[in-house]
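# this one's sequence-less:
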């Protein structure tokens, strides 16, 4: 187990779509974009009106998707060794981060906890919706092992979801991001992820997102599948922020 103190959601977007995608996410999350940083101005952060940030943006050469950074208390070499012992693969290492892939191939980074964020600094009250969940879409052959990996790595107990194909992890107080693990119909392949927003009024949030440039992909009993202006899949869900 590693001691996770904060979780960052990264929205990785192809460079050609980055500007409009970043503007879209700033608008629908009621945030402002931090100044770009990095050698190619490839990074930014969504700064909420109140509280600490937990969503970062990265422009990549092509493709894109979602990954998470786990801020950990332990020294990074120790945390990376534990993740590897549990089945993760190390991809790249620098002094201040380690890039890894889970047993099913989902990318994540281990980063050092520097004291940002606490149990009281993510503001959830009075928000109409909140980007608060990463859903890992996992091929069925790897599902059980992947669930065990994330439960053991974080020490967050698993609990059944609302449908048989879902399991969630019980995050500690103060962690800004939920983890939902979904068994998909594909038997094999690489796990990928998408973000979910908790919505007080899903229809109202859907209208806001469509007006900002999103497309509705499909409607379900408890969630709506959307595409952002760059084609990224995400969901609006019936949950209290």
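Okay, I see it. Source: prediction; values computed, not measured.
# make it CA atoms for all contacts and neighbour counts henceforth
OK.
# quick one: secondary structure of the residue nearest to residue 161 when sequence neighbours are not counted?
Counting by Cα to Cα, 6 or more residues apart in numbering, the nearest residue to residue 161 once its immediate chain neighbours are dropped is residue 167, at 4.8 Å. In the three-state summary, residue 167 is assigned as strand, counting by DSSP: H, G, I helix; E, B strand; the rest coil.
# Kindly tell me how buried residue 213 is, as a neighbour count.
Counted with other Cα atoms under 10 Å, the burial measure for residue 213 works out to 15 neighbours.
# how close does it sit to residue 150?
For residue 213, the distance to residue 150 (Cα to Cα, to the nearest Å) stands at 34 Å.
# Residue 235 sits in which helix or strand?
Mapping residue 235 onto the secondary structure by DSSP states H and E places it in strand 233-238.
# next helix or strand past the lengthiest helix in the chain?
Among the elements of the chain assigned as helix by DSSP state H, the one spanning the most residues is helix 15-28. Downstream of helix 15-28, the next assigned helix or strand under DSSP H and E is strand 31-33.
# What is that next one packed up against?
Contacting strand 31-33 under the criterion 3 or more Cα pairs under 8 Å, 6 or more residues apart in numbering; DSSP states H and E are the following elements: helix 15-28, strand 43-48.
# dropping in the other structure now:
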């Protein structure tokens, strides 16, 4: 399978959709596209340069969360490969345009038809000279399923893993053509979630300055760690501001 583009999708319950889109639009430094879909439930966060790599969706059921779209030449062919590696189909009623699947540990992703996206957006320099970009999805995996999940994503993407500064974190080697990378985090056995969940990571040149900017928009600090700060957006959705190079993701 050749992954032509990768999009991070924020899924919001109806009651949160408007305010949350405003928050994430501001954090990303983007505009919002006109809504689309049968129920006007989809929109893109449009960067000032490059192709969108962040999208939002209004959902009718459930608490919402994060999923990713893999843009491929033929979603049906790609789905057969993903299933052979251990994925499960969640929904295929949408027709040939996209299919919804779960990874072996339950992380939701979609295979969608590639529409020519290819230009990575550039990070934004904010007042005060901090540079940042939302550039990574971290998949939080139950401890007992971690090795299987790592094998699945390395085989699906065709990319090896890279070690990080923490043993519980493995990065899928970044494809320089893609605007979004994938990080896998092994959770402790005490983690109450039986399935994998995801959150967004920002790369920033000055984490604390970026934290202050987010607090001004209603986010709050959950935990400060040596190389990143865990945040919660105005409705409690967690994400991380990380000390990484916004241009390379490293």
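Alright, I've got the coordinates. Quick caveat: nothing in here was measured; it's all calculated off a predicted structure.
# shouldn't residue 64 of the second structure be in contact with residue 14?
No. Contact between residue 64 of the second structure and residue 14 fails when scored by Cα atoms under 8 Å: they sit 9.5 Å apart.
# And for the counterpart of residue 162 of the first structure in the second structure, the neighbour number?
Alignment note: residue 162 of the first structure maps to residue 165 in the second structure; criterion TM-score structural alignment. Here the count is done by other Cα under 10 Å, and residue 165 of the second structure has 8 residues near it.
# Check which helix or strand residue 165 of the second structure maps to.
Here residue 165 of the second structure is covered by no helix or strand, with elements defined by DSSP H and E.
# With residue 198 of the first structure instead?
In this assignment (DSSP H and E), residue 198 of the first structure forms part of strand 192-199.
# Tell me the residues of the second structure aligned with that strand.
If you align by TM-score structural alignment, strand 192-199 of the first structure falls on residues 197-204 of the second structure.
# Quick check: that stretch compared with the first structure, mean distance?
Once the two are superposed, stretch 197-204 of the second structure sits an average of 0.4 Å from its aligned residues in the first structure (mean Cα distance after the TM-score superposition for the first structure).
# Now do residue 133 of the first structure against residue 164 of the first structure, distance only.
From residue 133 of the first structure over to residue 164 of the first structure the distance is 18 Å, taken as Cα to Cα.
# quick one: which of these two has more around it?
Between residue 133 of the first structure and residue 164, counted using other Cα under 10 Å, residue 133 has the larger neighbour count: 20 against 9.
# Could I get the contacting residues of the closest residue to that one other than its chain neighbours?
Spatially, and ignoring its direct neighbours in sequence, residue 133 of the first structure is nearest to residue 178 (4.5 Å; Cα to Cα, 6+ apart). Shown here is residue 178 of the first structure, whose contacts under the criterion Cα atoms under 8 Å, 6 or more residues apart in numbering are 132-134, 168-171.
# Aligned to residue 178 of the first structure, what sits in the second structure?
Under the alignment by TM-score structural alignment, residue 178 of the first structure pairs with residue 181 in the second structure.
# okay, now the counterpart of residue 142 of the second structure in the first structure: neighbour count?
In the first structure, the position corresponding to residue 142 of the second structure is occupied by residue 139, as judged by TM-score structural alignment. For residue 139 of the first structure, the number of neighbouring residues by other Cα under 10 Å comes to 21.
# now the helices: where do they sit in the first structure?
Per DSSP H, the first structure carries helices over the ranges 15-28, 76-85, 143-154, 202-212.
# May I see these organised as JSON lines, with distance to residue 189 of the first structure and mean neighbour count added?
Rendered in JSON lines, the data for these read as follows (distance: least, Cα to Cα, whole Å; neighbours: other Cα atoms under 10 Å):
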{"stretch": "helix 15-28", "distance to residue 189 of the first structure": "25", "mean neighbour count": "18"}
{"stretch": "helix 76-85", "distance to residue 189 of the first structure": "20", "mean neighbour count": "17"}
{"stretch": "helix 143-154", "distance to residue 189 of the first structure": "11", "mean neighbour count": "19"}
{"stretch": "helix 202-212", "distance to residue 189 of the first structure": "31", "mean neighbour count": "16"}
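# And those: which comes nearest residue 8 of the first structure?
Proximity to residue 8 of the first structure, assessed across the helices of the first structure by Cα to Cα, is greatest for helix 143-154 (14.3 Å).
# counting contacts, what elements does that closest one pack onto?
The contact analysis (3+ Cα pairs under 8 Å, 6+ apart) places helix 143-154 of the first structure against no helix or strand.
# Have a look at how far, on average, that helix is from the second structure.
On superposition with the second structure, the average gap between helix 143-154 of the first structure and its aligned counterparts reaches 0.3 Å (mean Cα distance after the TM-score superposition for the first structure).
# Kindly calculate the angle that that helix makes with helix 76-85.
Calculated by axes from the mean of the first three to the mean of the last three Cα atoms, to 10 degrees, helix 143-154 of the first structure forms an angle of 160 degrees with helix 76-85.
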